[in-house]
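J.: just a sequence and a predicted model for now, questions to come.
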Amino acid sequence: MAYLNPAGEFTRDQRYIATRITADGRDGFPVEAGRYRLVVSRACPWANRAIIVRRLLGLENALSMGVTGPTHDERSWTFDLDPDGRDPVLGIERLQEAFLKRYPDYDKGITVPAIVDVPTGEVVTNDFPQITLDLSLEWTAFHRDGAPRLWPDELREEMDQVNAVVFKNVNNGVYRAGFAGTQEAYEKAYDRLFARLDWLSERLGRQRYLVGDQITEADVRLFTTLVRFDAVYHGHFKCNRQKLSEMPVLWAYARDLFQTPGFGDTIDFTHIKRHYYQVHRDVNPSGIVPSGPDPSTWTTAHGREELGGRPFGDGTPPPPPPASEAVQESA
């Protein structure tokens, strides 16, 4: 599979299945406990958002989760972590099967996260920004007691503004650098990325969280890129002006979130490194996966409590993940 764009700038294919699962079922898919399965990879930052939001909101009993292996081929993600190589609920070997079940001529990306309708085995949506928004606003009947408000009404406009620039220059910015096919395209993406990281450092130097005084989805979206930065983006994607661990404010902010229940307990650094270094063979032809960095540094003191803020607002931390969903290896 080729990821580098020989013409220059990397452009993400954002043609996602826009069907929504809503409280009123207006798209034909009403919110129902036990009906749907969230399919994720722990390697993928976009899927990691959904894993974290599901944990914070306490939707484990309402929305089951299937976890693919960290690597894939041109056909799609596979369930090679399960004993017989099949998802135990959907009974399929590849996520591709759920997409083709609904759209036999589907010709776009087979991406995670994806939500599958269990009774029919058909994919419902892989629109990752909408998935997490709907988990917050449409699945409220199944939120745990004490679930945080990840999309507060009074912060929505500011969150939309911050999320837009973070997506363009950071979340997707690292890919624009890593998959650039020309020096000019790479340098343009590199400059935009670090200019935005400097902006974020200044912003987060005076407040504990990205928007408001509690964790919102804006923090979730930034975290999933930052937590992969030193392990993958710094070297593999040539985002190497500095490591995250050399940017004091962002490093402290990221560790603060990592040590917050629902964040660090979703992270599998082994899966993350295996995916990027083994799948992107045009970037890393040898497929060799680096041994470092040392994940234990993520648990060191960060001092962000001094900035105040209430991590979960008027809510409470989520309980530990179910044993069946606990990360087994994170080094």
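T.: Nice, I can see it. Numbers count the residues shown, from 1 in each chain.

J.: contacts and neighbour counts: CA atoms only from here.
T.: Noted.

J.: quick check: the gap between D107 and T78.
T.: According to Cα to Cα, to the nearest Å, D107 and T78 sit 18 Å apart.

J.: look at those two and report which has more neighbours.
T.: Neighbour totals were compared for D107 and T78, and T78 leads with 23 against 9 (other Cα atoms under 10 Å).

J.: these two touch, right, that one and G69?
T.: Yes - contact criterion Cα atoms under 8 Å: T78 and G69 qualify, at 6.1 Å.

J.: burial of A164, as a residue count?
T.: Neighbour count of A164, defined by other Cα under 10 Å: 14.

J.: for E122, what are its contacts?
T.: 98-102, 116 (Cα atoms under 8 Å, 6 or more residues apart in numbering).

J.: taking these together, which two end up most distant?
T.: Farthest apart among the contacts of E122 by Cα to Cα are L100 and V116. That separation is 11.7 Å.

J.: which one of those two is surrounded by more residues?
T.: Remark: of L100 and V116, V116 carries more neighbours, 23 against 16, as counted by other Cα under 10 Å.

J.: wait, a helix at the more buried one?
T.: No - checked against DSSP: H, G, I helix; E, B strand; the rest coil, V116 lies outside a helix; its state is strand.

J.: can you give me the helices in the stretch 1-150 of the chain?
T.: Taking DSSP state H, counting those that start in this stretch, the helices of the stretch 1-150 of the chain run over residues 45-57, 96-102, 128-137.

J.: try this one side by side with the last:
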Amino acid sequence: MSDQTPSYVEKGGFERDMTYVPDRITRGGARPEHGPVNGELWPVEPGRYRLVAARACPWANRAIIVRELLGLQDVISLGTPGPTHDKRSWTFDLDEGDKDPVLGIHWLREAYDKRFPDYPRGITVPAIVDVPSGELVTNDFPWITHDLFFEWRDHHKPDAPDLWPEDLREEMEEVMQRVFTEVNNGVYRCGFAGDQDSYEAAYDRLFDALDWLEERLADRRYLMGPAITEADVRLFTTLARFDAVYHGHFKCNRNKLAEMPNLWGYARDLFQTPGFGDTIAFDQIKAHYYVVHSDINPTGIIPKGPDETLWHTPHGRERV
């Protein structure tokens, strides 16, 4: 997702383009129980689809984590583009021959264009591709992880976590909306601000939200209580990139994540949970932001720090 060309609104503020291919993959291709149907419906079918998700991208990282947590690795295959790309799209330059071994393509754009010739919008990850046809199915990232939980349930591992507990969904939706607008997107609002006033307004909004989260996590282990939910997945991918990228590159520098005790302990707790930290590639994360965003970092120099070993230190969250 982060390869989209940022758009700017009046007075230099950043506004994300949230228009995606709205198709969804559902049980039997039937109308889903939750959410809108604004595009085509595709049937759940093990082995048919490939999740294309760059480890560098926070939005794609969500889908990788959810796939791991639910045990869908043998049901939906994973393609991982490299961290840097040109104006055409994400590329499979980490794979032998610079081509995805299943789709046989070098640029993700090829799957987009096969479904929509000369696709006019940003070529974003995560994306789900129909392997038999080589065509894009959807890139609608919030619904991808939602449907991995609700629509692929017949294929979850026996001990898969309940990422959308029914009794918490209403509150969870409110929490996730604030996390998205103020934190997930808030760091980009700071980084791509076009003038001082827009940047300072974005900065204040971001740290107001981080202070709210710091307080919320003082007496609960995870965002919604004692168990991991989708809300934690959505927050984690931003926190994992905060000190390595957003603090300096995006000027989100009131303080580091490591200087907020509850959030830092919470982030390390998740990082050390199977399915979270093992999806993080700090070298790819830093290469993506510091190389691709040449308008912000024209030298292309990638910082050496911070010290990644700190993510493995005791988090102490068991006592919460």
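T.: Here it is on my side, so go on. Every value quoted in this text rests on a predicted model; they were computed, and no experiment measured them.

J.: I figured Y253 of structure 1 hits R304, correct?
T.: Yes - Y253 of structure 1 lies in contact with R304 (Cα under 8 Å); the separation is 6.9 Å.

J.: which residues are common contacts for those two?
T.: Common neighbours of Y253 of structure 1 and R304 (criterion: Cα under 8 Å, 6+ apart): R208.

J.: compare these two and say which is more crowded by neighbours.
T.: Higher neighbour count among Y253 of structure 1 and R304: Y253, with 23 against 20, using other Cα under 10 Å.

J.: for T11 of structure 1, find the nearest of the helices of the stretch 1-150 of structure 1.
T.: T11 of structure 1 sits nearest to helix 45-57 of all the helices of the stretch 1-150 of structure 1, at 16.1 Å, using Cα to Cα.

J.: structure 2: matching residues for the closest one?
T.: Aligned by TM-score structural alignment, helix 45-57 of structure 1 falls on residues 58-70 of structure 2.

J.: show me the contact partners of the matching stretch.
T.: Contacts of stretch 58-70 of structure 2 with the rest of the structure, by Cα under 8 Å, 6+ apart, involve 1-2, 53-55, 73, 125-126, 141, 144-145, 148-149, 156-157, 160-161, 233-234, 237-238, 241, 274-276, 279-280.

J.: out of those, which end up buried?
T.: For the contacts of stretch 58-70 of structure 2, a burial check counting by 16 or more other Cα atoms under 10 Å picks out 1-2, 53-55, 125-126, 141, 144-145, 148-149, 156, 161, 233-234, 237-238, 241, 275-276, 279-280.

J.: structure 2: which residue goes with D230 of structure 1?
T.: In structure 2, the residue matched to D230 of structure 1 (TM-score structural alignment) is D243.

J.: I'd guessed its match sits against R254; true?
T.: No - applying Cα under 8 Å as the test, D243 of structure 2 and R254 come out as separate, 11.3 Å apart.

J.: neighbours around D197 of structure 2, how many?
T.: By the criterion of other Cα under 10 Å, D197 of structure 2 has 13 neighbours.

J.: counterpart of it in structure 1?
T.: Aligned partner of D197 of structure 2 by TM-score structural alignment: E184.

J.: check W164 of structure 2 too.
T.: Per TM-score structural alignment, the equivalent position to W164 of structure 2 in structure 1 is W151.

J.: need the contact list for F92 of structure 2.
T.: The contact partners of F92 of structure 2, by Cα under 8 Å, 6+ apart, come to 80-82, 98-100, 105-108.

J.: at 10 Å instead, please
T.: 52, 54, 79-85, 98-101, 104-108 (Cα atoms under 10 Å, 6 or more residues apart in numbering).

J.: how far away is it from H85 of structure 2?
T.: Here F92 of structure 2 is placed at a distance of 9 Å from H85 of structure 2 (Cα to Cα).

J.: where exactly do the strands run in structure 2?
T.: Along structure 2, counting by DSSP state E, strands occupy 7-8, 14-15, 24-26, 41-43, 49-52, 77-79, 127-130, 135-138.

J.: pull the number of nearby residues for D24 of structure 1.
T.: Neighbour tally, D24 of structure 1, other Cα under 10 Å: 11.

J.: just checking, what residue in structure 2 corresponds to it?
T.: Per TM-score structural alignment, D24 of structure 1 is aligned with G28.

J.: from memory that match sits against E151, does it?
T.: Yes - G28 of structure 2 is in contact with E151 according to Cα atoms under 10 Å; the separation is 9.2 Å.

J.: joint contacts of the two?
T.: 43-44.

J.: all helices of the stretch 201-331 of structure 1, in order?
T.: 217-226, 248-258, 269-279.

J.: rebuild those helices as CSV, extending it with distance to L193 of structure 1.
T.: What follows is the helices of the stretch 201-331 of structure 1, written out as CSV (distance: least, Cα to Cα, whole Å):
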stretch, distance to L193 of structure 1
helix 217-226, 12
helix 248-258, 14
helix 269-279, 19
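
J.: select, out of those helices, the one closest to T300 of structure 1.
T.: helix 248-258 (7.6 Å).
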